[in-house]
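# structure, please.
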Amino acid sequence: MNNAIAGFSKLSKEEKISWIAKEYFSNPEEAVSIITNYWNSDVKLQKLHDDFIENTITNFYLPLGIAPNFLINGRFKTIPMAIEESSVVAAAANAAKFWSERGGFKATVLNTEKIGQVHFIYKGDALKLQQFFTEKKFRFFVETENITKNMQRRGGGILDIVLNDKTDLLPNYFQLHATFETKDSMGANFINSCLEQFAKTLKSEIAHFEAFSEKEKNIQVVMSILSNYVPNCIVRAEVSCKLEDLADKNIPNPQDFAEKFVRAVQIAEVEPYRAVTHNKGIMNGIDAVVLATGNDFRAVEAGIHAYASKDGKYSSLSHAKIENGIFSFWLEIPLALGTVGGLTSLHPLVKLALEMLENPSAKELMQIVAVAGLAQNFAALRSLTTNGIQEGHMKMHLGNIINQLEASDAERIMILNHFQNNAVSHAAVVEYVHDLRKIKL
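Below you'll find the predicted structure:
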C-alpha cells in the first residue's frame, strides 16, 4: 500500500512503529518484535538514545571491539573500535603487536587549523570590496567576541579571516575564508555560529560603507558553513625499523617482503583504482575509532578523500620506502576531531571508550586514530603481498556464515574443525553443512 502520512513526527514512538509495521511488513507482529527487542531495558538510557536523532524507533547495534598492544610514542594504548566488518579488529591488533616489538608507532600533530567560509555574491568593483574589507576586518572579530570568549579562554578562537575573490570560478562569487583553533572540541557549532555572525556583520557594514553604490551594497549571502576539508589540520603516523628486523614466521625474507610492500604502495600512489581500495583499508581503522569515540566519521571520510586528491589525482594516503637499510611506512592525513562536546559527554559507551584511551586531548586522539589507520593498512598490505587477503578474512568471516546457516553448537564445532585446514568460501561452507545434515538424516 505504502501511503504517505501527515504528522508522523508528532506520533509517539509506539505509534510510529505500529504504522511502519502495518504499512511495510507482511508480518507486522514479527517486525514490531524485532524493533522492540533492540530497545534498552534501562528506560532512562533508552530515552537518552531516542533523543540523539529524530523519529527514533529503536537502536541499531555495531560491535565494539578492542585492539590492544598499540605502542604509540612510547606508551601502550588499547584502542576501541566500532565496526561490523570481519577481521578489521584482529588485523589492527596483529599489526599493533608486530610493531610493539619493533619500536612502536610514532605520531605527530603537524597543525590543527580548521576552516569555515561565508559565500556571497557581490556585483561591483573588486578593489572597492578589498578596500572595505581591509578597513572593516576588525569588526568581524569585535562582533563575535560574545561567541569566542569561552573558546579564547581555552586557547582557541578565530585565527584569521581573509577575503577571497573567486570570480574566475563563478561570476560575482566572493568568500570570507576564516581559520579557527577549537582545541579539544571538533568545533562545528562554534565555527558555524561565528560564520553566521560574520555574514550579519558583512551585510551591516557594507550597507553603511559610503564608498559603495546602492547596487554594490546589495550583496547576497548564499551560505555560511564550516568546511570538512582541513588540509592544515594534519597528523602524521609512522613506523620504521631495520630491514632484518621485519623477519617473523610470515616474513622469512625481509628484503623481498619490504621491496614488494613498497612496490604495492607505489602502485596505490599512481593507480586510482587501487588507491581507492587501499585508502578504504586505512579508513577501516580510522572510521572504527572515530565512531567509537563519538566523532563524525562522514566528515572525516569526506575530508580525507579530498586530501587524497589534493594534487589533482586520487592517490594513496600512505607511503613507504627503503633507505640505508631502513624500512619506513607512514601517512599524513587531515583529522578534525573532538573529545568534548557532542556525543562525547552524552553517549555512555563513548565516555567509556575515551576513558579507555586515558581521556586524550583532541591532538592525542588525532594521533591514536591516525595510528589505527596506518596499522590497518600495514596489516592489509602484509597479507596482500604474502599469503593473500582472503585466507585470513574468510577465516574471520566463517562465524558469520555459520550464523546465517543457523548451525547448532555441535555443527559449529565440526565446521570450525573442518575449515582449519580447508579453504573458506561461502559456497564451500554451505556445501559442507548440507552434506553434514544429509549424513545425520
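
# every contact and neighbour count from this point should use C-alpha atoms.
Noted.

# so which residues of the chain form strands?
Here the chain has its strands, by DSSP state E, at 64-72, 75-82, 106-109, 114-121, 157-165, 173-181, 220-227, 234-242, 318-323, 326-334.

# the closest residue to M394 other than its chain neighbours and V289, how far apart?
Distances taken as C-alpha to C-alpha, 6 or more residues apart in numbering put V424 closest to M394, at 5.7 Å, once the chain neighbours are dropped. V424 is 29 Å from V289, where distance means C-alpha to C-alpha, to the nearest Å.

# got it, and A199?
Taken as C-alpha to C-alpha, the span from A199 to V289 is 35 Å.

# of these two, who's got more company?
V289 (28 against 22; other C-alpha atoms under 10 Å).

# and for comparison, fold this next one:
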Amino acid sequence: MSAGRSRFTCHRALCRPTRSEAGAHMVNSRIPGLKNLTIEQRRETVVRNSPLSTEDLTAWDPATGLTLDAADHMVENVVGVLGIPLGFAANFTINGRDVLVPMATEEPSVIAAASNAARIARASGGFFTSSTAPLMRAQIQLVDVADPAAARVRILEARDELIAAANEQDPMLIQLGGGVRDIEVHLVDAPGQTYVVLHLIVDVRDAMGANAVNTMAEAIAERAAQIGQGRPLLRILSNKADLRLARARAVFAADELGGTEIVDDIVHSAALAVVDPYRAATHNKGATNGITAVVLATGNDTRAVEAGFHSHAVRDGRYTALTRFEKDADGNLVASLEVPMAVGLVGGATKVHPAAQRAVKMLDITTATELAEIIVAVGLAQNVAGLRVLATEGVQRGHMGLHARNVAVTAGATGKEIDRVSARMVAEKAIRAERAAEILAEVRRGQS
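Purely as a prediction, here's the structure:
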C-alpha cells in the first residue's frame, strides 16, 4: 500500500526483489573494523552507504528523537520514553543487493553476530529470499449454533455476499490490489458446544493488517450470525499468520565456519532443536534475537511477529525449531528459515515514530514484502551465528567481553577505564560488580 517505486516484480502470489534500478543509491554493506570506529564515524558510514542524510540521523538522538508530546499521542498515560540502543548490521547481501540493517536491541553481541554470519554468507552470494502474498486472517466466532455442520455450509453458500460486504469497508485497499481473497469456515469443538468460526482471508498489501481485517470482521459479523443462526462473539484478526510466510536461505562455507567438523556439530545441534522442545525454545529465541531487533527498529509489532513465529513452531502439535541446517555435497552448511512475518510500512508506529521512519528509509524499501524478507534473512543469520558459537567456544566466552564492559560501566567506569576494567575481569574470569568496583579503584589509584 506504500506509494513510490518498488524493486519487486510479482508472479501470482510470489514476490521477488530485483536489483535497484540505475541511479539508485549504491550501498556497500561490507564494512570491516566497525567496532573500532567512533559513533560519529559509524554515522558517517551509514550516510555514505544508505539513503539517509546526516539530518536524518537526528531522529536517533535521545535529545531530538521521539518527543514526550509525540509519545503522548502514541500510547496512554505517558510519563516518558525508553531508550533502546540502535545499531546496524553490516555485510548483508540479500537477493544481490547490499543493505545496512537497523537493529534495536539491549542484548550484547546480537548485532555483531548477525554481521559476522552475513559476512560468511556473502562469499556464497549472500541470502536469497522469497515470500507469499501478504494474507492475514480475521476470525468471527459464532456461539449457540444449533446445527454447526449445516451452518458452515450455509455460510459458504453466502461466500460472495460476505466477501463483497467486507470489501466495501476499505475501498483504498481494493484500489491497491488487496481485499478479501476467500472465506473459510471452521468447526471448533469446545466443552459444551461446537463453535462456528468464520475466517476472512485478506490481502492487506503493505499494511500489517490488523485494523483492516478487524474492521471487515466487525462489518459482516451480524450478517454471518444471521446466516449461521447463532450469536456473534469474537471478531478479530489471528496472529497465527500462516498464510503470510517469508523465507530465507544461505550457504556458509565450511572453512569460514571452522571446518567440516564444525559444520557437522552445527547440524547436530540444530537436529536436537527439531526433536526436543526444550532445546527448540532457546534455538528459536536465537532467531528472534535478530528478527525482533529489526521489527522493533522499524516500528512494527514485536508481539504479533513473535506470536506468529512461535505458533508456527507448534503447527504440527509439538514445539520445534523453525530453521533447518544441512550439509551440502561440498561439505558446506546450508541454512534456511520459513516463518510467518506480519509486518507493514503503513499505519502504526512505523509512520509516526521518527526513528522507525528513518530505519525504513535506511533499508531503501517500498513494500512490506521487502521488509519481511530482510527480517527473515537477519533471523537466519542470527541463528547461524548462535549455533556456531555453541558448536565451538560456547556461549559464555562469546558474551564475556561485552558483558564485562556493561559491568564496568555499572561500576562507574568511563572512557578508557571501561576497557581496562573489562579486560582485567575477562582475564581473571571474574565478571562481577564487586570485582569491577575493586579494579576501578585500583585503576584510579594508578595501580594498574
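
# can you calculate the TM-score here?
The TM-score (TM-score structural alignment, normalised by the length of structure 1) is 0.81; 386 aligned residues with a C-alpha RMSD of 2.5 Å.

# and the corresponding residue of structure 2 for N324 of structure 1, what is it in contact with?
Using TM-score structural alignment as the criterion, N324 of structure 1 maps onto A329 of structure 2. By C-alpha atoms under 8 Å, 6 or more residues apart in numbering, the contact set of A329 of structure 2 is empty.

# same check on K327 of structure 2?
Contacts of K327 of structure 2 by C-alpha under 8 Å, 6+ apart are 263-264, 267, 333-334.

# out of those, which comes closest to R249 of structure 2?
Lowest distance from R249 of structure 2 to those (C-alpha to C-alpha) belongs to V334, with 7.4 Å.

# isn't the closest one up against L257?
No. Here V334 of structure 2 lies out of contact with L257, judged by C-alpha atoms under 8 Å, at a distance of 11.8 Å.

# A241 of structure 2 -> structure 1?
Using TM-score structural alignment, A241 of structure 2 pairs with V230 in structure 1.

# no no, R424 of structure 2
Match for R424 of structure 2 (TM-score structural alignment): H418.

# quick one: neighbours of its match, just the number.
Neighbours around H418 of structure 1, by other C-alpha under 10 Å: 14.

# and E393 of structure 2, by the same measure?
Neighbour number of E393 of structure 2 under other C-alpha under 10 Å is 10.

# what do we get in structure 1 for it?
E393 of structure 2 maps onto N387 in structure 1, by TM-score structural alignment.

# got it, and G125 of structure 2?
Aligned partner of G125 of structure 2 by TM-score structural alignment: G103.

# would you mind measuring from its match to V265 of structure 1?
For G103 of structure 1 relative to V265 of structure 1 (C-alpha to C-alpha), the value is 22 Å.

# comparing the two, which shows the higher neighbour count?
The residue with more neighbours, out of G103 of structure 1 and V265, is V265; 22 against 15, by other C-alpha under 10 Å.

# now do the same for that one: its match in structure 2.
Per TM-score structural alignment, V265 of structure 1 is aligned with A270.

# please apply the same query to F174 of structure 1.
Using TM-score structural alignment, F174 of structure 1 pairs with V196 in structure 2.

# that match: what's it in contact with?
Counting by C-alpha under 8 Å, 6+ apart, the residues that V196 of structure 2 touches are 141-143, 145, 148, 151-152, 185-188, 228.

# one more time with 6 Å
Residues in contact with V196 of structure 2 (C-alpha atoms under 6 Å, 6 or more residues apart in numbering) are 142, 186-187.

# kindly report the same for F329 of structure 1.
Neighbours of F329 of structure 1 in contact, by C-alpha under 6 Å, 6+ apart: 238-239, 319-320.

# now it. Nearest residue, chain neighbours left out?
Nearest residue to F329 of structure 1, sequence neighbours excluded (C-alpha to C-alpha, 6+ apart): A320, at 4.3 Å.

# nearest residue to the middle of structure 1?
F297 (3.1 Å; C-alpha atoms, centre = their mean).

# so what corresponds to that one in structure 2?
Aligned partner of F297 of structure 1 by TM-score structural alignment: T302.

# mind listing what that match touches?
Counted by C-alpha under 6 Å, 6+ apart, T302 of structure 2 has contacts 292, 295.

# quick one: it from V99 of structure 2, how far?
The value you get for T302 of structure 2 to V99 of structure 2, if C-alpha to C-alpha is used, is 22 Å.

# same thing with L233 of structure 2?
Relative to V99 of structure 2, and taking C-alpha to C-alpha, L233 of structure 2 is found at 45 Å.

# neighbour-wise, which of the two wins?
V99 (24 against 15).

# please name every helix or strand in contact with the longest helix anywhere in structure 1.
Of all the elements of type helix in structure 1, the one with the most residues (DSSP state H) is helix 362-384. Judged by 3 or more C-alpha pairs under 6 Å, 6 or more residues apart in numbering; DSSP states H and E, helix 362-384 of structure 1 is in contact with helix 88-100, helix 272-292.
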